[in-house]
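# Turn this into a structure:
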Amino acid sequence: MNTMDGNLRELYQEVIFDHNRQPRNFHDMPEADRHADGHNPLCGDQLTVYLRVKDDMIEDVSFVGHGCAISTASASLMTEAVKGKTVAEVEALFKDFHALLTDIPPERDFGKLAVLTGVREFPARVKCATLAWHTLHNALIGEHTPAQTE
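This next block holds a predicted model:
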């Protein structure tokens, strides 16, 4: 690994650690008009995603729960990435983000979400990184069965 790759990996790890230690939008949302639960039985991650949607726009989003560093950081980064976007934009981002971690990623600027690309190297951890996204999707479509990554 060259120095540039090592520096980038360290930066990505620091962003993940920061979002795990101090997750953004980590709180209940009593005024939510949509919510869904998610569970990853493989490593015990559990979370609830809350949404407030107005005029087809994600007006507010939050989550609560517990999980590994990857799961928590991904949920935190997800909330920042989707706030203010339309439901269609969020669904497209979910699809592209999933492809980023599991398949051939589309040409797109993932912003801070790019810090999770290293998870591709660890297939078992992809489930941790995508749990919040599957849960968000369930909240958007009104699915009340808990999202699972198994």
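
# alpha carbons only for contacts and neighbour counts from here, please
Will do.

# Show me the strands in this structure, by range?
Per DSSP state E, the chain carries strands over the ranges 34-40, 45-54, 57-66, 147-148.

# I'd like those strands laid out as TSV, including mean neighbour count and distance to Gly118.
Shown next, in TSV, are the strands of the chain (neighbours: other C-alpha atoms under 10 Å; distance: least, C-alpha to C-alpha, whole Å):
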stretch	mean neighbour count	distance to Gly118
strand 34-40	23	19
strand 45-54	22	19
strand 57-66	20	22
strand 147-148	22	22
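
# Out of those, the one nearest Gln22 is which?
strand 57-66 (12.5 Å; C-alpha to C-alpha).

# by how many degrees do that closest one and strand 34-40 diverge?
For strand 57-66 against strand 34-40, the angle by axes from the mean of the first three to the mean of the last three C-alpha atoms, to 10 degrees is 40 degrees.

# Reformat the strands of the chain as a markdown table; add distance to Thr117.
A markdown table is the format used below for the strands of the chain (distance: least, C-alpha to C-alpha, whole Å):
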| stretch | distance to Thr117 |
| --- | --- |
| strand 34-40 | 20 |
| strand 45-54 | 20 |
| strand 57-66 | 22 |
| strand 147-148 | 21 |
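
# run this one through as well so I can compare:
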Amino acid sequence: MSFNNLDTLYRQVIMDHYKNPRNKGAIEEDSITVDMNNPTCGDRIHLTMKIEDGKVVNAKFDGEGCSISMASASMMTQAVKGLEVEKAIKLSHIFYDMMLGKDYDEDELDLGDIEALQGVAKFPARIKCATLAWKAMEKGCQAEE
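This is a model prediction of the structure:
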């Protein structure tokens, strides 16, 4: 597949998550709540997570922001559901490496749709948009420990 086709595919995945977010909403009962914002661009996220026996059993988000921020939140909630807290945090670190253009172990954890965000590394000002939800998830996981 040529670079242009791959770039187009990645844009379609990002826009799909932005227009049709997965796990939008809030978990009402016994949930961890994390609110974060990016004052530079106005992105904000309200993340709720349910963690039981060291595993993320549910994650939902609400918020407002650019397509990258909201698509990343959608992808993150999908990716961490069912993961042990330790693996969710590890996935977050892999994601940060990808955002910084560093090499990352693609075989360690399946990135799925998250790989569509790798192009953000070319736009340093947008990295904070992409990582906002991930930082919120890490904060929520650490609150549970």
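
# what TM-score do we get after superposing?
Once superposed, the chains reach a TM-score of 0.93 (TM-score structural alignment, normalised by the length of structure 2), with 141 aligned residues with a C-alpha RMSD of 1.4 Å.

# For Glu80 of structure 1, which of the strands of structure 1 is the nearest?
strand 57-66 (8.4 Å).

# The closest one - contacts with which helices or strands?
Based on contacts counted as 3 or more C-alpha pairs under 8 Å, 6 or more residues apart in numbering; DSSP states H and E, the elements that strand 57-66 of structure 1 packs against are strand 45-54, helix 69-82.

# For these, give me TSV that also has distance to Glu143 of structure 1.
Below are these laid out as TSV (distance: least, C-alpha to C-alpha, whole Å):
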stretch	distance to Glu143 of structure 1
strand 45-54	12
helix 69-82	18
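
# out of those, which comes closest to Val90 of structure 1?
helix 69-82 (6.0 Å).

# Could you list every helix and strand in contact with the closest one?
Against helix 69-82 of structure 1 (3+ C-alpha pairs under 8 Å, 6+ apart) you get helix 3-21, strand 57-66, helix 123-141.

# tilt between the first one and helix 69-82?
Using the same axes, to 10 degrees, the direction of helix 3-21 of structure 1 lies 90 degrees away from that of helix 69-82.

# contacts for helix 3-21 of structure 1?
Ala69, Ile70, Thr72, Ala73, Ser74, Ser76, Leu77, Val115, Leu116 (C-alpha atoms under 8 Å, 6 or more residues apart in numbering).

# Could you tell me how many residues sit around the counterpart of Met70 of structure 2 in structure 1?
Taking TM-score structural alignment, the alignment pairs Met70 of structure 2 with Thr72 from structure 1. By other C-alpha atoms under 10 Å, the residues close to Thr72 of structure 1 number 31.

# Settle this for me: Thr72 of structure 1 is touching Ser62, isn't it.
No. At 11.8 Å, Thr72 of structure 1 does not count as touching Ser62 under the criterion of C-alpha atoms under 8 Å.

# Could you check how far the match of Met70 of structure 2 is from Val53 of structure 1?
23 Å (C-alpha to C-alpha, to the nearest Å).

# do you know how far the aligned partner of Lys90 of structure 2 in structure 1 is from Asp18 of structure 1?
Under the alignment (TM-score structural alignment), Lys90 of structure 2 pairs with Ala92 of structure 1. Going from Ala92 of structure 1 to Asp18 of structure 1 by C-alpha to C-alpha gives 26 Å.
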